[in-house]
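Novice: What follows is a predicted structure for the sequence shown.
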Amino acid sequence: MPLFQKAVFHTTVAHLRDLPTDARSEVAFAGRSNAGKSSAINTLAGRVRLAFVSKTPGRTQHLNYFTLAEGKYFVDLPGYGFAKAPEEIRAQWEGLIGPYLTRRGPLVGLVLIMDIRRPFTDLDRRMIDWFRPTGRPLHILLSKADKLSRQDQTKVLRAVRAEIATWTEGSNGGRYSAQLFSSLKKTGIEEAEQVLAGWLDMPLPEPRQAAPKTPPATAAVKQKAPG
């Protein structure tokens, strides 16, 4: 049972002045256009169309809020890096994302979705450099892991974690982490839930226990008739 299965759409924010005032804690999701950000949100919520998956990269231009519990939210940030987006829309994205990431009080962490086949693009690094000075935790989902062999998945994950380890002189105090993730194969969900539950102070669901096996029917014992 997904931890965030009760997630529902709350509001769309185009201006920072319209951010929800009741927020106690919120996790933001960022990623390059077509990296699988909306699909990751849908997968974590166990839903098909909670976050809109557009065939047109760059369509999401505002901050989309999803309620998880009272005062707790997922925030879907605009995808970045879509070259054909008009200049004024790109400027609007930067005007929203930058101030939101650096000034938003209830923001407890950032989930950065990176396509496992193209990790750490220039725009990903720009986003990371924007966010790291806040001191808040960052968790990387290497999405579309199913596109690579198991051996290549391990290789990329190892390289990403090695780079993360250098960000604060080899010790990041647990603020930075990375994992494999696949919306198609539904892999990496529990690992992500553990990270986000800690950030949001939400209890993890009880592990599903296997149903007790039904004992075999007792065979009737035939008794000889007396005599």
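Specialist: Happy to help now that I have it.

Novice: hey, let's count contacts and neighbours off CA atoms from now on
Specialist: OK.

Novice: contacts for the longest strand seen in the chain?
Specialist: Longest strand in the chain, counting residues (DSSP state E): strand 107-115. Strand 107-115 has contacts (Cα atoms under 8 Å, 6 or more residues apart in numbering) with 25-32, 35-37, 101, 120, 124, 136-145, 199-200.

Novice: Tell me if I am right that G31 is in a helix.
Specialist: No. Counting by DSSP: H, G, I helix; E, B strand; the rest coil, G31 falls outside a helix, being strand.

Novice: Let me know the secondary structure of P20.
Specialist: P20 is classified as coil under three-state DSSP.

Novice: picking that back up, going on from the longest strand of the chain, what's the next piece of helix or strand?
Specialist: helix 122-131 (DSSP states H and E).

Novice: Same question for that following helix: list its buried residues.
Specialist: For helix 122-131, the neighbour count (16 or more other Cα atoms under 10 Å) marks D124, M127, F131 as buried.

Novice: so who does the last one touch?
Specialist: Same thing as F131. Counting by Cα under 8 Å, 6+ apart, F131 touches L101, T102.

Novice: Please report how far it lies from P99.
Specialist: 10 Å (Cα to Cα, to the nearest Å).

Novice: other SSEs contacting the biggest helix by length in the chain?
Specialist: Under DSSP state H, the helix in the chain containing the largest number of residues is helix 87-103. Counting contacts by 3 or more Cα pairs under 8 Å, 6 or more residues apart in numbering; DSSP states H and E, helix 87-103 packs against helix 122-131.

Novice: can you state the direction angle for the helix or strand following the helix it packs on and helix 122-131?
Specialist: Next in sequence after helix 122-131, counting helices and strands by DSSP H and E, comes strand 138-143. Taking axes from the mean of the first three to the mean of the last three Cα atoms, to 10 degrees, strand 138-143 and helix 122-131 form an angle of 160 degrees between their directions.

Novice: on that earlier part again, so how far is the longest helix of the chain off the chain centroid?
Specialist: Chain-centre distance of helix 87-103: 20 Å, with Cα atoms, centre = their mean, to the nearest Å.

Novice: Buried residues, that helix. List them.
Specialist: R90, W93, L96, I97, Y100, L101, T102.

Novice: want to compare, so here's the second one:
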Amino acid sequence: EGSRMEGSSRQSESSREDGCDGGVQAEDGGGDGEDGEEVFPEIRLNLPTPNKVKVKNAEYLKSCVTVSDCPPPRFPEFAVIGRSNVGKSSLINMLTGRKELALVSKEPGKTRCINHFLINDSWYLVDLPGYGFAKVGLQGRQQFDSFTREYFTRRPNLAMVLLLVDASVPPQRIDLQYANWLTDNEVPFALVFTKADKRRKGLNAAVRDSHVTAFKRQLLQDLAFLPPSLLTSSAKGLGRGELLNFIAALRVAYERSGRLEAIRQGMLR
């Protein structure tokens, strides 16, 4: 129960030999690109070209502490998850163009509910509780993790999880564990690296890129190939268009198929 797609990106000999079919392909990787940048084997989704990428209206809908209280699954849903203080609220504000749509707080773990936002009256953007060092105690963290994971495996209209990873710090074990958990439970997800603009002593673009590269390398120790990935900066608006296009393409596929299984099949092999 709770299985969402056929296959997974878990490391296996057969997955390396057979390749991909259907709605996804894996790009060749493991070498260097034309500019010397390391190239990774990453999923390339065969999605239609989107025709709606503008956010015309966005409204807060409701906050829930149980999955059963979530809004009716009438629209495709895109959920944002990541460590506390990774920039979930800032990313939601950037995507929607509404500076205060999601409460941005310096207190890690401020978001402790499943928060639904209705976008263009046609899809949901969901802010999930941050995991990690939220100051809510061990029992509280376990409770949040429990109903968040229940959401992943039981929400029928979940089209994609956006797993946020802080590009300004080295790879964190908990982020790698979460990516592996999503893979094991066949939950479709993309990596969204945040804080690409962050500047502090000892941190520049080269160091940031090394963090992203190191994270991908470590993830490939367990996976045959990587999920789609994007680099963003909420402060600078970097990656906004690419992420909106990605979401819009998934929505087009959802609308054409009429059922989520058609777009989930093969996303993680």
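Specialist: That came in fine, so what should we check first? Keep in mind that what you see is a predicted model, and the values were worked out from it rather than measured.

Novice: Would you mind reporting the TM-score between them?
Specialist: Once superposed, the chains reach a TM-score of 0.77 (TM-score structural alignment, normalised by the length of the first structure), with 199 aligned residues with a Cα RMSD of 2.4 Å.

Novice: In the second structure, mark out all the strands, start to finish.
Specialist: Going by DSSP E, the second structure shows strands at 24-26, 31-32, 38-39, 43-45, 58-64, 77-82, 114-119, 123-127, 158-166, 189-194, 229-231.

Novice: Now distance to L223 of the second structure and mean neighbour count too, for the ones you listed, in TSV please.
Specialist: What follows is those, written out as TSV (distance: least, Cα to Cα, whole Å; neighbours: other Cα atoms under 10 Å):
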stretch	distance to L223 of the second structure	mean neighbour count
strand 24-26	12	20
strand 31-32	17	11
strand 38-39	15	14
strand 43-45	11	20
strand 58-64	33	17
strand 77-82	19	23
strand 114-119	28	21
strand 123-127	26	24
strand 158-166	16	23
strand 189-194	13	22
strand 229-231	14	19
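
Novice: Could you dump the ones you listed into TSV with distance to E17 of the second structure added?
Specialist: Listed next are the strands of the second structure as TSV, based on distance: least, Cα to Cα, whole Å:
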stretch	distance to E17 of the second structure
strand 24-26	12
strand 31-32	18
strand 38-39	19
strand 43-45	15
strand 58-64	44
strand 77-82	32
strand 114-119	40
strand 123-127	37
strand 158-166	27
strand 189-194	23
strand 229-231	23
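
Novice: for these, which one sits closest to V207 of the second structure?
Specialist: Of all the strands of the second structure, strand 158-166 sits nearest to V207 of the second structure, with 12.5 Å by Cα to Cα.

Novice: residue range for that closest one in the first structure?
Specialist: Mapped onto the first structure using TM-score structural alignment, strand 158-166 of the second structure spans residues 107-115.

Novice: same deal with stretch 140-147 of the second structure?
Specialist: Going by TM-score structural alignment: stretch 140-147 of the second structure matches residues 89-96.

Novice: Which of the buried residues of helix 87-103 of the first structure sits closest to G81 of the first structure?
Specialist: Looking across the buried residues of helix 87-103 of the first structure and measuring by Cα to Cα, the closest to G81 of the first structure is R90, at 8.7 Å.

Novice: dump the residue contacts of that closest one.
Specialist: No residues are in contact with R90 of the first structure under the rule Cα under 8 Å, 6+ apart.

Novice: Distance check, Y176 of the first structure against V111 of the first structure.
Specialist: For Y176 of the first structure relative to V111 of the first structure (Cα to Cα), the value is 10 Å.

Novice: Would you mind finding the match for G46 of the first structure in the second structure?
Specialist: Checking TM-score structural alignment: G46 of the first structure goes with G97.

Novice: neighbours of the closest residue to its match other than its chain neighbours, just the number please.
Specialist: Sequence neighbours aside, V55 is the residue nearest to G97 of the second structure in space, at 7.5 Å (criterion: Cα to Cα, 6 or more residues apart in numbering). Counted with other Cα atoms under 10 Å, residues neighbouring V55 of the second structure total 13.

Novice: V55 of the second structure and T96 touch, don't they?
Specialist: Yes. Proximity of V55 of the second structure to T96 meets the contact threshold set by Cα atoms under 8 Å, at 5.9 Å.

Novice: Residues in contact with both of these two, list them for me.
Specialist: Common neighbours of V55 of the second structure and T96 (Cα under 8 Å, 6+ apart) are I119.

Novice: which one is D166 of the second structure nearest to, not counting chain neighbours?
Specialist: Using Cα to Cα, 6+ apart, the nearest residue to D166 of the second structure is T194, at 5.0 Å.

Novice: give the contact list for that neighbour.
Specialist: With Cα under 8 Å, 6+ apart, T194 of the second structure has these contacts: V86, G87, L164, V165, D166, A167, S168, L231, T232, S233, S234.

Novice: again, 6 Å this time
Specialist: V165, D166, A167, T232, S233 (Cα atoms under 6 Å, 6 or more residues apart in numbering).

Novice: Isn't the third one up against F193?
Specialist: Yes. Using Cα atoms under 6 Å, A167 of the second structure is in contact with F193, at 5.5 Å.
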